[in-house]
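Colleague: Everything below, folded, please.
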Amino acid sequence: MAKIDIRRPHGKTLPEARAVVEKVAARMGEKFGTKGGWEGDAYAFSGSGVKGAIAVSDSDVHVTAELGMLLSAMKGMIEGEIRKKLDEHFA
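Modeller: A predicted model of the protein is given here:
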């Protein structure tokens, strides 16, 4: 299994950061069929071939994910897309 671990600082309040994560999670659900929910300050998600969490704090957002066998081959592309979205929403 390939693992993804990305942390980005943000300048938002915690409620604003959580709202962005909810928006991103909804889009992930539409696009990739993932399902999830909040567990404390982390949005845990899973879907076919992927499981992970998006944790938010007062100062940063932390994305972790484990990719199944099929998605592991696309780790670089998936990681690039995550970084792009983090930059879009939290830069």
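Colleague: from here on, contacts and neighbour counts on C-alpha atoms
Modeller: OK.
Colleague: for the biggest helix by length in the chain, packing partners?
Modeller: Longest helix in the chain, counting residues (DSSP state H): helix 14-32. Where contact means 3 or more C-alpha pairs under 8 Å, 6 or more residues apart in numbering; DSSP states H and E, helix 14-32 is packed against strand 42-47, strand 50-56.
Colleague: want to put them side by side, so please do this one too:
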Amino acid sequence: MADINIVQEHHLAPEQARAAAQQVADKLAEQFELACRWEGDVLRFERSGVSGSLSLLPHQAQLQLDLGFPISMMASQIEAKVAEKMRKVFVV
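Modeller: All right, here's what the predicted structure looks like:
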């Protein structure tokens, strides 16, 4: 099992941060067929072998992914792509 944790700083208004988080989740959902749902300021996503959340804090987005085997074999590539997407969408 592989864990991915990414923290991205931002200076977005709450609505903008939520829209940015949704973009990240949409990309993950597309690539991994994840089901996504909001619980307050936390976006949760899951499917067999993958689960995680993207939490919005005032000036910070925290992504946590748990990857089961065999998806964990691609953890470093997944982490790099998600980190880059987060850097792109969480800018003013």
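Colleague: what TM-score do we get after superposing?
Modeller: Overlay of the two chains. TM-score (TM-score structural alignment, normalised by the length of structure 1): 0.91; 91 aligned residues with a C-alpha RMSD of 1.2 Å.
Colleague: Please name whichever of the helices and strands packed on helix 14-32 of structure 1 is nearest to Glu81 of structure 1.
Modeller: Evaluated with C-alpha to C-alpha, those place strand 50-56 nearest to Glu81 of structure 1, the distance being 14.5 Å.
Colleague: mean shift of that closest one relative to structure 2?
Modeller: Superposed on structure 2, strand 50-56 of structure 1 shows a mean distance to its aligned partners of 0.4 Å (mean C-alpha distance after the TM-score superposition for structure 1).
Colleague: in structure 2, what residues pair with that strand?
Modeller: Strand 50-56 of structure 1 lines up with residues 50-56 of structure 2 when matched by TM-score structural alignment.
Colleague: try stretch 76-90 of structure 1
Modeller: Following TM-score structural alignment, the aligned partner range for stretch 76-90 of structure 1 in structure 2 is 76-90.
Colleague: Show me which residues of the matching stretch are buried.
Modeller: 78-79, 82-83, 85-86, 89-90 (16 or more other C-alpha atoms under 10 Å).
Colleague: Inside helices: which ones of the residues you listed?
Modeller: The subset of those that ends up in helices is 78-79, 82-83, 85-86, 89, with DSSP H as the criterion.
Colleague: quick check, nearest of those to Asp3 of structure 2?
Modeller: Proximity of these to Asp3 of structure 2 (C-alpha to C-alpha) peaks at Glu79, which lies at 9.5 Å.
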